[in-house]
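Q: return a 3D structure for these sequence lines:
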Amino acid sequence: MPHQPRIIAGVEVTPLCDAIGPMGETIRRPLAEMFPGAALREEPWILHFHCYLLKDQAGRLTLVDTGIGPADSPASSWAPVPGTLPGELAAAGVTPADVDTVILTHLHSDHASGAVADGRPLFENARYVLQQAEFDAAEGAMLDQIIIPIKDRLHVVDGQAEVSPGVHVHLAAGHTPGHQIARVGELAITGDLVLHPAQLADPSVRYLYDDDQEWAAATRAEVLDALRAERAVLATAHLSDPFVQL
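A: The predicted structure is shown next:
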C-alpha cells in the first residue's frame, strides 16, 4: 500500500514503494566497497525503490520516476522485478492513463524501466520529462527498450524548467550526465543524489556506481547545502523512510 501522502505547497505528495530488496548477484558488493570511506558494516544493502505521485489542486497528476518495471525490464538482471508501481497507483485510485506528466530523474534501469510495458508507453497520455544531457547519453537497453518507445511523448529540457504548475526540475548531474531532481515548494525529490544515509551525514562519501564520483559528490554537497539552508524536506528514492527533514 502507498505511504501516507503529505500536502506540500498545496500539492498532495504520495510515496509509492515499487520494490524492496538487495541488489542482485550480478552487481552486489559489500557496503564498504560501494560507499568507500563511510565506515559501513559488512552487511547486505536493502534498497527501497520509491516513486512519487504529485496531485495539484486542479487534479493534475505528475509521477516522478517509474521504478524497475516488468519481469523482462532492463532492471531484471539485478533488481527485484517485477515492480509493483501499477498496483501502488491503483491503491491510490490512479490508473496509468490518468497521469499527465512523468519526470524521469535519470535513465538508470531502476528509475525508468517502468515507463514502458509491452513495448509501449505505459503512461499513454503523459509527457515524459528528461534532461537533454541524459537523452544525449542514452544507450543500450535503456535507449532501445525505453527511450525509443516513448520518443514521441518525450519533453526534453535543459537545466531548470517548470514542467507542471508549481513543479520544477533542476539539473543535478554527476550520478549520470543528466540526472535531475524535482522541486515542489520546500520538497526536493532527489532521485539518486543521495543513496545511503551516510551521504546525508557526509556528502563527500562516494558511490561506486556514480558515473562520475567526483562530480556527483560535488553536486551532492552543493545541493544539500542549499536545501539545508531552506530546511527542505527530501523525498528519497532508496532510503527506508521516503521523507527526510533536513
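Q: contacts, neighbours, all on C-alpha from now
A: Noted.
Q: other SSEs contacting the lengthiest helix in the chain?
A: When the chain is parsed with DSSP state H, its longest helix is helix 213-230. Helices and strands touching helix 213-230, as assessed by 3 or more CA pairs under 8 Å, 6 or more residues apart in numbering; DSSP states H and E, are absent.
Q: centre of the chain versus that helix, how much separation?
A: Relative to the chain's own centre, helix 213-230 is displaced by 17 Å; criterion: CA atoms, centre = their mean, to the nearest Å.
Q: in that helix, which residues are buried?
A: Buried positions in helix 213-230, judged by neighbour count with 16 or more other CA atoms under 10 Å: 213, 214, 215, 216, 217, 218, 219, 220, 221, 223, 224, 227.
Q: out of these, which one sits closest to residue 3?
A: Among the buried residues of helix 213-230, residue 227 lies closest to residue 3 (CA to CA), at 23.2 Å.
Q: any idea how far the closest one lies from residue 84?
A: Taking CA to CA, to the nearest Å as the measure, residue 227 and residue 84 are separated by 30 Å.
Q: got a list of contacts for the helix or strand that residue 17 is a member of?
A: Per DSSP states H and E, residue 17 falls inside strand 11-22. Applying CA atoms under 8 Å, 6 or more residues apart in numbering, the contact partners of strand 11-22 are 1-7, 28, 44-57, 67-68, 79-81, 83-85, 88-89, 184, 242.
Q: in strands, which of those fall?
A: 6-7, 46-55, 184 (DSSP state E).
Q: report the contact partners of the residue positioned nearest the centre of the chain.
A: By CA atoms, centre = their mean, the chain has its centre lying nearest to residue 191, at 3.6 Å. Counting by CA under 8 Å, 6+ apart, residue 191 makes contact with 105, 106, 179, 180, 181, 236, 237.
Q: okay, now the fifth one: neighbour count?
A: Looking back up the chat, that one is residue 181. 25 (other CA atoms under 10 Å).
Q: please provide the structure for the following sequence as well, for comparison with the first:
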Amino acid sequence: MHEKPRIVSGVEVVPLCDAVGPMGESLRRPLDETFPGTRPALWERTRAEAPEAFGPDGEWVLHFHCYLLRVPVGPTVLVDTGLGPDGSPASSWAPTPGCLPGALEEIGVEPGSVDTVVLTHLHSDHASGAVVDGEPLFPNARHVVQEDELKWLESEGGGVLDEVVNPLREADCLDAVQGQASLSDDLVVVPTPGHTPGHQSVVLGDDELMVTGDVVLHPVQLRDPAVKYLYDEDADAAATTRAALLKRLRTSGGVLAAPHLPVPFVQV
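A: From the prediction side, this is the model:
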C-alpha cells in the first residue's frame, strides 16, 4: 500500500509500503546481537519513543518501504524495488512477499512510466522486485547502481546476481555509475558505503531530503549513530557514514527517508 506523500522542494515523495514484519528465523537474532554493543538503557529509551519498531516479544519489526519521487517537468524516480514476489531471492527470509506492484497501482503509476530506478544496494530486500518472471518490471527505466556494488556482488555471487542483475543487463536496463551522479537538476545519487561497499543514497536539493537505504536501519541508530549492525559489510565505515549523513540532515533541517524505520519520514 502507499502512505501519505510529502512535497519536498516541489517534488512529490510517495512512500510505498512493500511489507511489514520480522526477519525470518534464518537471520533473526536478539536485538543486542543484531546491534552489538548497545546498552540496556538505550533500548529502554528507544522502545519508549518508537514502540512500533518492536513486536510483542520484543523482536525487531521491519518496515520495507520503497519511495517514488515525482519531479515536476522531470523524471519519475523509484528508489528500491523491495522484496519481490514469492520465489524471489528475498523469499527465504522475508516476512511476506512484497506488494510493490499493487502499491504503484493504487497511485495510478504504471511500471512502464517509471523513468529511473535507483537501487540503493543489491541486498535482496531492496532489489528483488526489479525483475519478475525473468523480465524487468520497469522496462523503460534505467536502473542505477554503483560500480563498486556490482563488483562486490559479482565476487559474492548468489540469487540477486543471477535473478536480478543479469536479467537487467541482458535487457540493457542497468546503468552502473561511479560516485555522485545526477538524476535531474535537483536530484543526485551519492555514495554512502559501509552497509555494502557500493551503497548509495538519493539526495534532493541542498539536503532537503535523503532516501538512505540501509544507512539507518533501526530507530536505535538515530539515538546513537555509532550503534553497529551485525549484517553490515564494514560496520566501522557504516557508522562513519551514518554519523556524517545525520549531521548533514540536522544542519540542513532536512528529512530522512529510511526504508526500514517504522515511519517513512523522520525529521532528525
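Q: can you pull the TM-score for these?
A: Laid over one another, the chains give 0.97 as their TM-score (TM-score structural alignment, normalised by the length of structure 1), with 246 aligned residues with a CA RMSD of 1.2 Å.
Q: which one in structure 2 is aligned with the residue nearest to the centre of structure 1?
A: The equivalent of residue 191 of structure 1 in structure 2 is residue 213 (alignment by TM-score structural alignment).
Q: so its match: helix, strand or coil?
A: Secondary structure, DSSP: H, G, I helix; E, B strand; the rest coil: residue 213 of structure 2 is coil.
Q: now do residue 188 of structure 1
A: Assigned by three-state DSSP, the conformation of residue 188 of structure 1 is strand.
Q: which residue packs closest to it, ignoring adjacent ones?
A: Closest residue to residue 188 of structure 1 apart from its sequence neighbours, by CA to CA, 6 or more residues apart in numbering: residue 234 at 5.0 Å.
Q: burial measure for the counterpart of the one you found in structure 2, as a count.
A: The alignment partner of residue 234 of structure 1 in structure 2, by TM-score structural alignment, is residue 256. By other CA under 10 Å, 24 other residues sit near residue 256 of structure 2.
Q: which residues sit in contact with residue 256 of structure 2?
A: 209, 210, 211, 212, 249, 265, 266, 267, 268.
Q: now the first one: closest residue in space that isn't a chain neighbour?
A: Once its chain neighbours are removed from consideration, residue 209 of structure 2 has its nearest residue in residue 255; the separation is 4.6 Å (CA to CA, 6+ apart).
Q: wait, what's in contact with the one you found?
A: When contacts are counted by CA under 8 Å, 6+ apart, residue 255 of structure 2 touches 208, 209, 210, 249, 265, 266, 267, 268.
Q: nearest to residue 128 of structure 1 among the contacts of residue 191 of structure 1?
A: When the contacts of residue 191 of structure 1 are ranked by distance to residue 128 of structure 1 (CA to CA), residue 105 comes first, at 10.4 Å.
Q: structure 2: which residue goes with the closest one?
A: Aligning on TM-score structural alignment places residue 105 of structure 1 opposite residue 120 in structure 2.
Q: now residue 233 of structure 2: how far from residue 86 of structure 2?
A: The value you get for residue 233 of structure 2 to residue 86 of structure 2, if CA to CA is used, is 27 Å.
Q: on that earlier part again, out of the ones in strands among the contacts of strand 11-22 of structure 1, what pair is the most spread apart?
A: Among those, 46 and 55 lie farthest apart (CA to CA), at 29.1 Å.
Q: wait, what's in contact with the residue nearest to the match of residue 105 of structure 1 when sequence neighbours are not counted?
A: Sequence neighbours aside, residue 200 is the residue nearest to residue 120 of structure 2 in space, at 4.9 Å (criterion: CA to CA, 6+ apart). By CA under 8 Å, 6+ apart, residue 200 of structure 2 lies in contact with 119, 120, 121, 145, 146, 189, 190, 191, 192, 193, 212, 213.
Q: again, only using 7 Å
A: 120, 121, 189, 190, 191, 192, 193 (CA atoms under 7 Å, 6 or more residues apart in numbering).
Q: picking up where we left off before, now a PyMOL select for only the buried ones of the contacts of residue 191 of structure 1.
A: A single PyMOL command selects the buried members of the contacts of residue 191 of structure 1 (16+ other CA under 10 Å):
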select buried, resi 105+106+179+180+181+236+237
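Q: sorry, back to before: selection in ChimeraX covering whichever of the ones in strands among the contacts of strand 11-22 of structure 1 are buried, please.
A: In ChimeraX, a selection of the buried entries from these looks like this (16+ other CA under 10 Å):
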select :47,48,49,50,51,52,53,54,55,184
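Q: for the ones in strands among the contacts of strand 11-22 of structure 1, please prepare CSV with the additional fields distance to residue 114 of structure 1.
A: Putting those into CSV (distance: CA to CA, whole Å) gives the following:
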residue, distance to residue 114 of structure 1
6, 24
7, 25
46, 20
47, 17
48, 15
49, 12
50, 12
51, 10
52, 13
53, 14
54, 17
55, 20
184, 23
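Q: for the ones in strands among the contacts of strand 11-22 of structure 1, which one is nearest residue 136 of structure 1?
A: Set against residue 136 of structure 1, the nearest of these by CA to CA is residue 51 (23.7 Å).
Q: show the contacting residues for the corresponding residue of structure 2 for the closest one.
A: Here residue 51 of structure 1 is matched to residue 66 in structure 2, going by TM-score structural alignment. Residues counted as contacts of residue 66 of structure 2 (CA under 7 Å, 6+ apart) are 15, 16, 17, 18, 79, 80, 81, 82, 259.
Q: against residue 87 of structure 1, how distant is the residue nearest to residue 188 of structure 1?
A: Remark: distance between residue 234 of structure 1 and residue 87 of structure 1 (CA to CA) = 24 Å.
Q: hey, where'd the helices end up in structure 2?
A: 31-34, 40-49, 100-106, 124-127, 147-156, 159-160, 166-170, 220-223, 235-252.
Q: what's the most buried one of those?
A: Mean neighbours per residue, mean count of other CA atoms under 10 Å, is largest over those for helix 124-127, with a mean of 26.
Q: quick one: distance of that helix to the chain centre.
A: 8 Å.
Q: cool, and stretch 218-229 of structure 2?
A: 16 Å.
Q: neighbouring contacts of that stretch?
A: For stretch 218-229 of structure 2, contacts defined as CA under 7 Å, 6+ apart pick out 34, 35, 36, 38, 46, 50, 235, 239, 242, 243, 260, 261.
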